[in-house]
Every structure is written in C-alpha cells, then in structure tokens.
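> What shape does this take:
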Amino acid sequence: MPSQPDDRHARTRVPIHPPIAARWSPRAFDPEATVTAEQLTALLEAARWAATWGHRQPVRYVVGVRADEAFTTIAGLLRRGNSYAHAAGALILVCADQGEDERTALYSAVDAGAAIANLSVEAVARGLIAHPMAGFDVDGASAAFALPEEVRPLAVVAVGSLGDYTRVAPEIAERDGRPRERLPLDQIVLNWSGAGFPKFPELGDDPVVE
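As a prediction, the model looks like this:
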C-alpha cells in the first residue's frame, strides 16, 4: 500500500468546483498534525452559513481539539469501527435542535447535512480532511454534554491532516484504496424540465477537474 491512495478526485461529466471534486472521507489521520483555532473557526463559519430552512438555524456544535476534555469525551463515544478518528486533530459533534413540531425536526436534519457539507468542502479548500461519522453513542453524547432534550446529536465529524496509509490497519488501507463510485446522473435525475432524461456527456477515462 502506498503512503497515500491514488488520485481520489471525483469523475464528473463537466468540471465542478475543485474542492468539491477533491472531497472524500479518508480514515488515515496524521496523529502529529494539529488543527489551528483559525482553521476550526473557518470550518464552523462555513457550516454556519449553510442554507437553513425558514431561517431557523437549528444546527449546534460541540468542538473538541485533540487531548482536550471535549475531544476525549467524543472519542470515547465513537463505535469501535471509528476508532481511527482518535488520531484526528479535532472532533466536531453536530447536533440539531428539533424544535417543537414535526416539520422543524425534519428540516433541522436537512440543515445539519448542509452544514456538514459546507464544513467538509471548506476543510478541503484549506488542505485538511474531514470524515463524518454516524457510529457513536447518541444517548451518551446527550448525557455527557448535558444537551437539552430537543437537541439531538446526529453525527461526529473528524477533522485533521491526511496521514500515512502504510501505518494504518490493512482493512482501512484496502477500503480507502477502492475506486470512488457514485450512481450515474441518468439514474438519479428523474426529470429535467419536463423533457425526460437529458443527454448527459459521457464520462471519460480520467477525472474531469480543473
């Protein structure tokens, strides 16, 4: 296994914003690298300015930097399969204030997803990596951080710098080295302006990035 997997850029039919094409979810974090306060602030600002339903702004965060109390607590809540994230520079618990009605609860989760996407792309733009995870003790997180009943933990995002794949478990290296795949557009775009399926350009052999 090389120190880093081969090119991980998304293969797209037309060029897209480079940090989006370059975004993926590595599991190899550099345990020596740090995430600065400025970098973390930038990621949280990017998340804060994500689209929000009805201007509700329901997304909440608990931020831990490696070795501080919040980080240690969040790391201890991760399922065993996510233990690689203990080497991250920061762990961000993403929560949603579900409010008092069903629609707010539904769209608070949508807002949280948008915030995680913004945060992840900002991380790539700053030379960092980010890996969102759902495998953690939700009830334990609520108790550990004394979250109000309506604030539900949804995901943990590990942030840091890409590590050396020769030093990670073989199963992680193998999984992260697999080709990146997504369903083709003609399977996920159900209709385009009422005219049926568009004629999408064919994918080439190489990633289409700028």
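
> C-alpha only now, for contacts and for neighbours.
OK.

> list the contacts for residue 64?
Residue 64 sits next to 70, 71, 72, 74, 90, 91, 92 when contact means C-alpha atoms under 8 Å, 6 or more residues apart in numbering.

> what do you get if the cut-off is 6 Å, keeping everything else the same?
Residues near residue 64 by C-alpha atoms under 6 Å, 6 or more residues apart in numbering: 70, 71, 90, 91.

> what's the longest strand along the chain in contact with?
Counting residues, the longest strand found in the chain (DSSP state E) is strand 151-160. The contact list for strand 151-160 (C-alpha under 6 Å, 6+ apart) reads 88-97, 128-134, 138.

> quick one more, to check against the first:
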Amino acid sequence: MTIADTTSRHADTTAPLIGALVERWSPRAYDPSAVVSDETLRTVLEAARWAPSANNTQPWRFIVARRGTEAFTTVHDALLGFNQAWADSAAALIVNVAELADAEGAERRWARYDLGQAVAHYSVQAQHEGLHSHQMGGFDGARLREAFDLGERFEPVSVTAVGVLGDPDSLPEALREREVAPRQRKSLDEFVVVA
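The predicted structure follows:
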C-alpha cells in the first residue's frame, strides 16, 4: 500500500454510510513533518463539544499535545509497548479524560461512555478534515494524571494520535504488516439482536 492508495483501507459496508465513516481507519504510519493547524484542531474538538452526554454534563476534558512540545514528550513517554514505536510521528497526541465526579463529589456514572461519544465525534470530524486518528489504551494513566496535575475525579481513559497519513514502510516490520493487512469486522448478525 502506498500513501496514495488509501481506498484499499475503505470499509466494505453492507449499508451506505457517510464518507468519513467509510474512510476512517486507525493507521500507525503518520507523516512526521505534517503540521495540523490550530483552526483544524479547533474544528475537530468542536465536534467533541457537541457530542451528546447524560444530562448535558459534558464530562470530558482533552489535553492536546503537539509534536515538538514538552507536553507531547510527556504523553509519548507515558505510552506503553509498541505504541511508542510509532506515535512519535503523529502531529498531536490527545489525552482523553473523563470527569468521574462533579465538583461536589457526586458520581458522573456515564462519564466514560460520554467521553467515548465525544472522542468518536472528533475522530469522524478529523477524518472529514483529511486527518487520521488512532485510539490507544496502552498508556500509564497514573503518570499522565500526575504530569498534568489531574485531580482524583479525573481519569485519563485513552490517548488519540492525530495527524496526516504517512508511509507504512517507515514502520517496524511487525507493525507494517498490521498496517496493510485486510480490514475485518464482525457481521451485524453477530452483535445485533432485533426484538
């Protein structure tokens, strides 16, 4: 696969979907020289702002760390395993944080779910803007909580790499194979129950 040959990564859907969903996938190869403008990042995060949440609590926070900054190094260094091998080429690493309790200590039971919706919204908007994103769960949350002085009611839930698609040949062999492998999904029949 070459950078120009991204149509091979499009979802083979059984129903018509909007373009950004068909084109969305999670690469590991990012262009290490590409810069995402402030305006584009703002647009991506505006999509998260308008995600639905329980009682409109909007229990999410985002730490945006741009490549080349101290914050980026902090987030990158908190990544675990092979995530560190590729994430340094992304234009930004975004720490997705759930607010698990309000300022008075009342539990926000749906905070992680709501955060997930906000991240999904910004992932689709990023795709629409010509960017790609990749969600990661392999990171040291305690390290990020301490580094960014997050209180106990805030939990780093995931980290998202955002950037411009790069050359898969830049990846280590094992990751390169995963990058170009055919995409697979379960069929709707495997997880949808129509009552």
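
> After superposition, what is the TM-score?
The TM-score (TM-score structural alignment, normalised by the length of the second structure) is 0.93; 190 aligned residues with a C-alpha RMSD of 1.4 Å.

> any idea which residue sits dead centre in the first structure?
residue 132 (3.6 Å; C-alpha atoms, centre = their mean).

> From residue 166 of the first structure, how far out is it?
Relative to residue 166 of the first structure, residue 132 of the first structure is positioned 23 Å away (C-alpha to C-alpha, to the nearest Å).

> Counterpart of residue 176 of the first structure over in the second structure?
By TM-score structural alignment, residue 176 of the first structure lines up with residue 179 in the second structure.

> Residue 62 of the second structure contacts residue 96, correct?
Yes: between residue 62 of the second structure and residue 96 there is a contact under C-alpha atoms under 6 Å: 5.0 Å.

> Can you name the element that comes right after the top helix by length along the first structure?
Counting residues, the longest helix found in the first structure (DSSP state H) is helix 102-125. For helix 102-125 of the first structure, the following helix or strand on the C-terminal side (DSSP states H and E) is strand 129-133.

> Mind reading off the mean deviation between that next one and the second structure?
In the superposition against the second structure, strand 129-133 of the first structure averages 0.6 Å from its aligned positions (mean C-alpha distance after the TM-score superposition for the first structure).

> For that strand, grab the matching residue range in the second structure.
Using TM-score structural alignment, strand 129-133 of the first structure pairs with 132-136 in the second structure.

> Name the surrounding residues that touch that stretch.
26, 158, 159, 160, 161, 162, 163.

> What's the match for the fifth one in the first structure?
Using TM-score structural alignment to pair residues, one finds that residue 161 of the second structure aligns to residue 158 in the first structure.

> just the first one next, same as before
In the superposition onto the first structure, residue 26 of the second structure corresponds to residue 25 when matched by TM-score structural alignment.

> For its match, give me its contacts.
residue 131.

> what about 7 Å?
Residue 25 of the first structure makes contacts with 130, 131, as judged by C-alpha atoms under 7 Å, 6 or more residues apart in numbering.

> cool, and residue 31 of the first structure?
87, 88.

> rerun at 10 Å
66, 84, 85, 86, 87, 88, 89, 160, 161, 162, 163, 164 (C-alpha atoms under 10 Å, 6 or more residues apart in numbering).

> List the residues that contact residue 126 of the second structure.
Per C-alpha under 10 Å, 6+ apart, neighbours of residue 126 of the second structure: 20, 24, 40-41, 43-45, 47, 120, 132-133, 162-164.

> For residue 133 of the second structure, see how far away it is.
Here the criterion is C-alpha to C-alpha. By it, residue 126 of the second structure lies 7 Å from residue 133 of the second structure.

> Equivalent analysis for residue 42 of the second structure, please.
From residue 42 of the second structure to residue 133 of the second structure the distance is 15 Å (C-alpha to C-alpha).
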